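> sequence first, predicted coordinates after that:
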Amino acid sequence: MIKNLLILLVLATTISCKTDKKDNSKLNIVTTTTMITDLVKNIGGDYINIEGLMGSGVDPHLYKASEGDVTKLVNADIIFYNGLHLEGKLVDVFEKMKSKSPIALAEEIDKSTLIGSEYFGSNFDPHVWFNIEYYKQFVKKVTAVLSEKDPKNSVNYTENKTQYLKKLEELQNKVISLIETLPNEKRILVTAHDAFNYFGKSYGFQVVGLQGLSTATEAGVQDVQKLAAFIIDNNVKAIFVESSVPRRTIEALQAAVNSKGHEVKIGGTLYSDALGNAGTVEGTYIGMFEYNVNTIVNALK
């Protein structure tokens, strides 16, 4: 509570004495999740300054703004975030920054196509980036916003959009080809929390998460035992750790399954709420998506 009050005080103070831009010839952009940061970099290229608040392995469900984050947000020309209550603990900060008009990219999606969820204030599952078609909508929105704010570079943004959409189309085709090698009856994806429902809906997987949709909820003993029984009944061969969720939750599930005389392996670590380390293939949206699919398919075959 005290920390929140301090951040709001910093917010009020910083708004009244905004600092100069790093480079007056470029837009200053602030993003929240690594997925959005990567997207904006692909569209903005060298024509923008960008700062992402969250890094690799950071859980956006639990992320709290620091005083430094507030300063970055205040000095931004544009703020892009996921929305649908993914960044739940940043809501108060965004509410105080209405004059900045932070842009929730997921709000562009037709709500009738979203997966419902009682765990979030939006009443929808916010992990929409696991539907590549939704991510393409993000790309188009970001391009439109950058072009409006910086019309002199609109041609460059549009060219970058065209190239990136082509790469996403290639990714989609590659993903479909990989998944087609996995029989339908083996398409059961058990992970630490339900971040992959849109992935499952797109590619025909039954997705089961130990902690539900939000990592803010804790899995109890009954949850572990119930899921262990499901794994045995469905002869699931592998379960998966997530990069932004403690490994112990899945290890506890594995132990519960093994104690009942059924062997289940940990099939690998999936990137869910954050990309991999910057500078690696998995540190990009396209690299992350392809890595996840390869990991899932290879473990479940």
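Now that the structure is in, tell me what you want to look at. Everything numeric in this text was worked out from a predicted model, so none of it was measured.

> okay, CA-based contacts and neighbour counts for the rest of this
Will do.

> and the helices in the stretch 101-250 of the chain?
132-149, 154-179, 197-203, 221-233, 248-258 (DSSP state H, counting those that start in this stretch).

> kindly reformat those helices as JSON lines containing distance to residue 188 and mean neighbour count.
Listed next are the helices of the stretch 101-250 of the chain as JSON lines, based on distance: least, Cα to Cα, whole Å; neighbours: other Cα atoms under 10 Å:
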{"stretch": "helix 132-149", "distance to residue 188": "20", "mean neighbour count": "18"}
{"stretch": "helix 154-179", "distance to residue 188": "12", "mean neighbour count": "16"}
{"stretch": "helix 197-203", "distance to residue 188": "9", "mean neighbour count": "19"}
{"stretch": "helix 221-233", "distance to residue 188": "9", "mean neighbour count": "16"}
{"stretch": "helix 248-258", "distance to residue 188": "15", "mean neighbour count": "19"}
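
> kindly reformat those as CSV containing distance to residue 67.
Output for the helices of the stretch 101-250 of the chain, formatted as CSV (distance: least, Cα to Cα, whole Å):
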stretch, distance to residue 67
helix 132-149, 26
helix 154-179, 32
helix 197-203, 34
helix 221-233, 37
helix 248-258, 31
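
> what's the closest of these to residue 72?
helix 132-149 (18.2 Å; Cα to Cα).

> burial count for residue 288?
Other residues near residue 288 come to 21 when the count uses other Cα atoms under 10 Å.

> do you know how far it is from residue 175?
Residue 288 sits 12 Å away from residue 175 when distances are taken as Cα to Cα, to the nearest Å.

> please apply the same query to residue 197.
From residue 197 to residue 175 the distance is 16 Å (Cα to Cα).

> residue 80 now?
Distance from residue 80 to residue 175, by Cα to Cα: 27 Å.

> wait, residue 80 touches residue 104, no?
Yes. Contact criterion Cα atoms under 8 Å: residue 80 and residue 104 qualify, at 6.1 Å.

> which one of the two has more residues nearby?
residue 80 (21 against 15).

> host element of that one?
Following DSSP states H and E, one finds residue 80 within strand 78-81.

> please name every helix or strand in contact with that strand.
Using 3 or more Cα pairs under 8 Å, 6 or more residues apart in numbering; DSSP states H and E, the elements in contact with strand 78-81 are strand 27-31, strand 103-104.

> do that again at 6 Å, thanks
Using 3 or more Cα pairs under 6 Å, 6 or more residues apart in numbering; DSSP states H and E, the elements in contact with strand 78-81 are strand 27-31.

> list the contacts of the strand it packs on.
Outside strand 27-31, the residues within contact range by Cα atoms under 6 Å, 6 or more residues apart in numbering are 37, 48, 49, 50, 51, 52, 76, 77, 78, 79, 80, 81.

> below is an additional structure, to be compared with the one above:
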Amino acid sequence: MSNIYVISGFLGSGKTEIIKYILTNYLNPEDSIVLNNELTNTSIDTDYLSTTKSKVMEVNNGCFCCDYKEKFNEAIDELSNRYKAKNIILETSGVDLLSNTALDLKKFKNLKSKLITVINISNFESLLENYGVFYIDQLKNAEYLLLVQTDKDKNNMDDVIEVLTLMNKSAKIITNPFEENSLNEIFVDGNINSLIEEEHSKHSCNPNIPLLYTDFIHIERVDFKNTLSRDFIKSIDKFFFDLNQDYLIDLPRCKGIIELEDKNYIFDYIPGKIKLTQTNKNGNYLNVVCSALEKNKVINFFEKSFYC
């Protein structure tokens, strides 16, 4: 019998950080496998999570809940039966329908599961307004709602909790997931008490939502021909900031590996923040996930650049 923890949450919510914290503080990494679902054709999270000594497997270039249903089922079956993994952590794509994932998991009688959604309260209202169908589905179908960035936006936290309580009365809301013992109820000893079919019977699984993430979101891979400069990194930051101001949408999300001043860095951008981490991996590209409304502006910005 395997435990599966589904970590959902919109793009840039902090899912990977939460998973690393779980593997470091709650689960035995050697008994755990992470299945990472990435919208783009490459993932930069594998190295980051591999530092926990947990095995990380990737399914890239699409979403489990709509693009890769068959591959998802095969992967879960292989992890639980062939690898005999005690704990499976599924990191969703960020634009998944959690109800669909819950429905797919009901096919596996040898799994026990928990559905968890990570919420960055700083952009909660914006995501609710602009990506309602996907975001509400992630919120309504979770058993646990983990709120992050609460220390930086305490004034907004009460309002977010009020909305979440009305939306999902049965979910447990955790406002301090990085505090010691705050996740004991979910992860102590890696045990899950209730069987998967019992857990999901109360959730509003709806596999017939007639929308796909591609109706709202555009993915653009940008390959650079030249080593980047610090000034260009600043211009990317300003461009994304201005884009969000123009459309009032908390995208884009941007990841990749870049060459900067003769060194390689993992580039990770969420609205308002660029994180650069030195790496031994080679590459000079970015995967930009943006609103479909922003598509042409994003393409034009990079096409005009000296570096492309």
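Yes, it's here. Quantities reported herein were computed from a predicted structural model and do not represent experimental measurements.

> now the TM-score, please.
Laid over one another, the chains give 0.34 as their TM-score (TM-score structural alignment, normalised by the length of the first structure), with 159 aligned residues with a Cα RMSD of 5.8 Å.

> could you dump the contacts of strand 27-31 of the first structure into a markdown table with distance to residue 4 of the first structure added?
As requested, the contacts of strand 27-31 of the first structure are exported to a markdown table (distance: Cα to Cα, whole Å):
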| residue | distance to residue 4 of the first structure |
| --- | --- |
| 37 | 25 |
| 48 | 30 |
| 49 | 28 |
| 50 | 25 |
| 51 | 22 |
| 52 | 21 |
| 76 | 21 |
| 77 | 24 |
| 78 | 23 |
| 79 | 20 |
| 80 | 22 |
| 81 | 20 |
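
> and residue 128 of the second structure, what element?
Counting by DSSP H and E, residue 128 of the second structure is part of helix 124-130.

> buried residues, that helix. List them.
Using 16 or more other Cα atoms under 10 Å as the test for burial, helix 124-130 of the second structure gives 124, 127.

> next SSE downstream of it?
helix 132-140.

> three-state assignment of residue 269 of the first structure?
strand (DSSP: H, G, I helix; E, B strand; the rest coil).

> does it touch residue 238 like I think?
No. Residue 269 of the first structure sits out of contact with residue 238 when judged by Cα atoms under 6 Å, with a separation of 11.3 Å.

> re the thing from before, and the helices of the stretch 101-250 of the first structure: which comes nearest residue 3 of the first structure?
Of the helices of the stretch 101-250 of the first structure, nearest to residue 3 of the first structure by Cα to Cα is helix 248-258, at 29.0 Å.

> could you say what helices and strands that closest one packs with?
Helix 248-258 of the first structure packs on no helix or strand, going by 3+ Cα pairs under 6 Å, 6+ apart.

> let's see 7 Å
On a contact count with 3 or more Cα pairs under 7 Å, 6 or more residues apart in numbering; DSSP states H and E, helix 248-258 of the first structure meets helix 221-233.

> who does the helix it packs on touch, helix- and strand-wise?
helix 248-258.

> strands of the stretch 1-150 of the second structure, start to end?
Using DSSP state E, counting those that start in this stretch, the strands of the stretch 1-150 of the second structure run over 2-8, 32-38, 55-60, 87-91, 111-120, 144-148.

> could those be laid out in JSON lines, adding mean neighbour count and distance to residue 238 of the second structure?
Converted to JSON lines, the strands of the stretch 1-150 of the second structure look like this (neighbours: other Cα atoms under 10 Å; distance: least, Cα to Cα, whole Å):
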{"stretch": "strand 2-8", "mean neighbour count": "24", "distance to residue 238 of the second structure": "29"}
{"stretch": "strand 32-38", "mean neighbour count": "23", "distance to residue 238 of the second structure": "26"}
{"stretch": "strand 55-60", "mean neighbour count": "18", "distance to residue 238 of the second structure": "29"}
{"stretch": "strand 87-91", "mean neighbour count": "22", "distance to residue 238 of the second structure": "30"}
{"stretch": "strand 111-120", "mean neighbour count": "24", "distance to residue 238 of the second structure": "22"}
{"stretch": "strand 144-148", "mean neighbour count": "24", "distance to residue 238 of the second structure": "25"}
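
> how many neighbours does residue 27 of the first structure have?
For residue 27 of the first structure, using other Cα under 10 Å, the count is 20.

> before we move on, what about residue 162 of the second structure?
Neighbours of residue 162 of the second structure (other Cα under 10 Å): 10.

> please apply the same query to residue 103 of the first structure.
Should you count by other Cα under 10 Å, residue 103 of the first structure turns out to have 19 residues around it.

> the longest helix in the second structure is where?
If you go by DSSP state H, the second structure has its longest helix at helix 230-247.

> buried ones in the helix or strand following that helix, by neighbour count?
As assigned by DSSP H and E, the chain's next helix or strand after helix 230-247 of the second structure is strand 253-260. By neighbour count, and taking 16+ other Cα under 10 Å as the criterion, the buried residues in strand 253-260 of the second structure are 253, 254, 255, 256, 257, 258, 259, 260.

> quick one: the third one from residue 289 of the second structure, how far?
For residue 255 of the second structure, the distance to residue 289 of the second structure equals 9 Å [Cα to Cα].

> try the first one
Between residue 253 of the second structure and residue 289 of the second structure the distance, using Cα to Cα, works out to 5 Å.

> same check, this time on the fifth one
Separation of residue 257 of the second structure from residue 289 of the second structure (Cα to Cα): 15 Å.

> kindly report the same for the fourth one.
Taken as Cα to Cα, the spacing of residue 256 of the second structure relative to residue 289 of the second structure amounts to 11 Å.

> equivalent analysis for the second one, please.
Taking Cα to Cα as the criterion, residue 254 of the second structure is separated from residue 289 of the second structure by 6 Å.

> same check, this time on the last one
Distance of residue 260 of the second structure to residue 289 of the second structure, given as Cα to Cα: 21 Å.

> ok, back up a step: by contact count, what packs against the helix holding residue 128 of the second structure?
Using 3+ Cα pairs under 7 Å, 6+ apart: helix 124-130 of the second structure touches helix 132-140.

> tell me the buried residues in the helix it packs on?
133, 134, 135, 136, 137, 138, 139, 140.

> please apply the same query to stretch 34-53 of the first structure.
34-44, 47-53.

> take these and keep only those in helices.
Using DSSP H, the buried residues of stretch 34-53 of the first structure in helices are 34, 35, 36, 37, 38, 39, 40, 41, 42, 43, 44.

> can you redo these as JSON lines with distance to residue 3 of the first structure?
Formatted as JSON lines, those follow (distance: Cα to Cα, whole Å):
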{"residue": "34", "distance to residue 3 of the first structure": "25"}
{"residue": "35", "distance to residue 3 of the first structure": "27"}
{"residue": "36", "distance to residue 3 of the first structure": "26"}
{"residue": "37", "distance to residue 3 of the first structure": "26"}
{"residue": "38", "distance to residue 3 of the first structure": "30"}
{"residue": "39", "distance to residue 3 of the first structure": "31"}
{"residue": "40", "distance to residue 3 of the first structure": "30"}
{"residue": "41", "distance to residue 3 of the first structure": "31"}
{"residue": "42", "distance to residue 3 of the first structure": "35"}
{"residue": "43", "distance to residue 3 of the first structure": "35"}
{"residue": "44", "distance to residue 3 of the first structure": "34"}
